[in-house]
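> structure, please.
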Amino acid sequence: MATLKNKVALITGGSRGLGAATARALAADGADIAITYVSSKEKAAAVVDELTALGVRARAFHNDQADTGAAPGLIVNVVEHFGGLDILVNNAAISVEQGVAVDSPDADIDEWDRMHATNYTGVIAVTRAATKVLRDGGRIVTVSSGVAARTGVPGLADYAATKAGIAAYTRGIARDLAPRGITANVIQAGLMETGMAPPDPETLAALTSSLAIQRQGRPEEQAEGIRFLVSPTASYITGAVLDTNGGYTA
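Okay, here's the model as predicted:
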């Protein structure tokens, strides 16, 4: 199917995990693909090779989302290379475990600041820059997490806050962008192999046992939620949260 032919999609954090799976899914639907990476240059190049083999244009851009000042330049570079922008998938994120219990170690303050910058202010910076050039009828999908609605285990308070905050932001911009026919939605993803630091085995077992579908999801499965929300058939859906987390929030 070529439902996204002549569309240009930017997927942040597209060198691995859910970002790479989303890039493949949208390329299979005909979209030209820009992905960003921070340190995985070789992995990003490999994804680009996969995408071009599907017959679409693709390019990887180095961008550290924690550097909010770099967002406008990223968008300019994407538009200069591809000639426009139709779809933004805010996928890049990091996780730092930090609890407030007496016996819980504090994260390094620089790590804590970097997580908030990457997961929250960085997403806003990229989105604000993108909306200046996003074509009417465009799509924005931001990857949140089931922990935004149900934390479930200790040590995730700050990470959960960044994800809940960006979901609220998305509901707001859905109102702002509706007159241009641009939709903005969230998927609340769940456990999967993404390349981020996995939970310790005990925590992973506890999280898996709390799911309705008691296994980790595959990135390709969760990318289908994004694929749907950026498709023409989702034109009347905006400001919504789609759970793709195996029933973690059920």
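
> could you use CA atoms for every contact and neighbour count after this?
OK.

> what about the helices in the protein?
Counting by DSSP state H, the chain has helices at residues 17-28, 41-53, 71-82, 109-116, 122-131, 157-177, 201-209, 219-229.

> for the comparison step, fold the sequence that follows:
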Amino acid sequence: MRSLMGHVALVTGGSRGIGAAIARRLAEDGAHVAVTYVHNADQAQDVVRFVEKAGGKGLAVRADFSDAEQVGRAVDEVASFFGRLDVLVNNAGFMDVSGTPLAEIPLDVVDRTLDVNVRAAFVAAQRAARHLERGGRVINIGSCLGSRVPGPGATLYAMSKSALTGLTKGLARDLGPRGITVNQVSPGPTDTDMNPSDGPHADAQRALTAVGRYASPEEIAACVTFLAGQAEGFITGADLAVDGGTNA
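Presented below is the predicted three-dimensional model:
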């Protein structure tokens, strides 16, 4: 069943990994899909071609989500191009993988993490709220680290994803009276190029799960499209853990 037939979805950071999987699944469910990207223009166009092959219209918008003005402009461009906006998926994210000790993390890295992971999601939702009608959906991509941090080295990222949980719950209250739901999907270890299941830290992450494996990006995407569907209008302000039992 193509439950999102004719709807328009914007997936931020949708050129690769979890974002690309979400964009493809939304297209398979009938949606027209726009994705934003910063560097991966070819990959973004691959996603657009997939959307078009699935029968929808696709659009790739270059936008650096550390810049609030570019965030707002991207949302407006998508709504203008398609004439509407029904689903916003705040997937764009940044994680410092330099391994810098806590005491030495520079403030510009702190700023970029919060700008991309928190401020951009706020600005995108704020701008999308101008276009969303009753039945609209906002879905934020959080992290299992937003509610439990099993070891050192993730303080900054965990702080940003915890803030995203608060944003989700607040937006649910603000937009609920308009018939717009806001939810969060919080993945555990997921096999992407940023965190491959054969990477140097994979065994430790896999051991934290109850099921003993990584998720595929498609498993995360399936939960996002579930929340995007029109049958799920009574779920809002929720944080759906898709973490293989990491935080069980």
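
> got a TM-score for the two of them?
After superposition, the two chains reach a TM-score of 0.94 (TM-score structural alignment, normalised by the length of the second structure), with 248 aligned residues with a Cα RMSD of 1.9 Å.

> follow-up on the earlier one: out of the helices of the first structure, deepest packed?
helix 17-28 (a mean of 24; mean count of other Cα atoms under 10 Å).

> mind checking how far stretch 148-165 of the first structure is from the chain centre?
16 Å (Cα atoms, centre = their mean, to the nearest Å).

> likewise stretch 237-248 of the second structure?
With Cα atoms, centre = their mean, you get 15 Å for stretch 237-248 of the second structure.

> give me the residues contacting that stretch.
144, 147-148, 165, 168-173, 181-189, 208-215, 220, 223 (Cα atoms under 8 Å, 6 or more residues apart in numbering).

> one more time with 7 Å
Here stretch 237-248 of the second structure makes contact (Cα atoms under 7 Å, 6 or more residues apart in numbering) with 144, 148, 168-169, 172, 182-189, 208-211, 220.

> just the ones in strands from the residues you listed, please.
182-187 (DSSP state E).

> so which of these is the most crowded?
V182 (31 neighbours; other Cα atoms under 10 Å).

> show me the contacts for it.
Contacts for V182 of the second structure (Cα under 7 Å, 6+ apart) come out as 137-139, 168, 171-172, 236-237.

> can you put those residues in TSV and add distance to F65 of the second structure?
Formatted as TSV, the contacts of V182 of the second structure follow (distance: Cα to Cα, whole Å):
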residue	distance to F65 of the second structure
R137	20
V138	17
I139	17
T168	18
L171	19
A172	22
T236	25
G237	24
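
> relative to R206 of the second structure, how far out is the spatially most central residue of the second structure?
The centroid of the second structure falls nearest to N91 when counting by Cα atoms, centre = their mean (2.0 Å). For N91 of the second structure, the distance to R206 of the second structure (Cα to Cα, to the nearest Å) stands at 23 Å.

> swap in D174 of the second structure?
On the measure of Cα to Cα, D174 of the second structure and R206 of the second structure end up 37 Å apart.

> and if you look at A238 of the second structure?
For A238 of the second structure, the distance to R206 of the second structure - Cα to Cα - is 25 Å.

> how distant is stretch 137-144 of the first structure from the center of its chain?
On Cα atoms, centre = their mean, the centre of stretch 137-144 of the first structure falls 9 Å from the chain's centre.

> same question, stretch 57-77 of the first structure
Remark: stretch 57-77 of the first structure is offset 14 Å from the chain centroid, using Cα atoms, centre = their mean.

> what of stretch 78-92 of the second structure?
13 Å.

> that stretch aligns to what range in the first structure?
Using TM-score structural alignment, stretch 78-92 of the second structure lines up with residues 78-92 of the first structure.

> from the opening residue of the matching stretch to its closing one, how far?
Length of stretch 78-92 of the first structure, first residue to last, Cα to Cα: 16 Å.

> coming back round to it: let's have the helices of the first structure in a markdown table, adding distance to A250 of the first structure.
Conversion of the helices of the first structure to a markdown table gives the following (distance: least, Cα to Cα, whole Å):
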| stretch | distance to A250 of the first structure |
| --- | --- |
| helix 17-28 | 22 |
| helix 41-53 | 34 |
| helix 71-82 | 35 |
| helix 109-116 | 27 |
| helix 122-131 | 27 |
| helix 157-177 | 17 |
| helix 201-209 | 13 |
| helix 219-229 | 16 |
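
> quick one: which of the ones you listed is nearest I11 of the first structure?
Relative to I11 of the first structure, the nearest member of the helices of the first structure by Cα to Cα is helix 17-28, separated by 6.4 Å.

> list of residues touching the closest one?
Here helix 17-28 of the first structure makes contact (Cα under 7 Å, 6+ apart) with 11-14, 33, 47, 51, 54, 56, 91, 193-195, 219-220, 223, 227.

> just the contacts of V182 of the second structure now: which is nearest N117 of the second structure?
T168 (12.5 Å).

> counterpart of that closest one in the first structure?
In the first structure, T168 of the second structure lands on T170 (TM-score structural alignment).

> isn't its match up against N185?
Yes - counting by Cα atoms under 7 Å, N185 is a contact partner of T170 of the first structure at 6.4 Å.

> the residue nearest to the centre of the second structure contacts T12, doesn't it?
Yes - in this structure N91 of the second structure lies within contact range of T12 using Cα under 7 Å: 5.2 Å.
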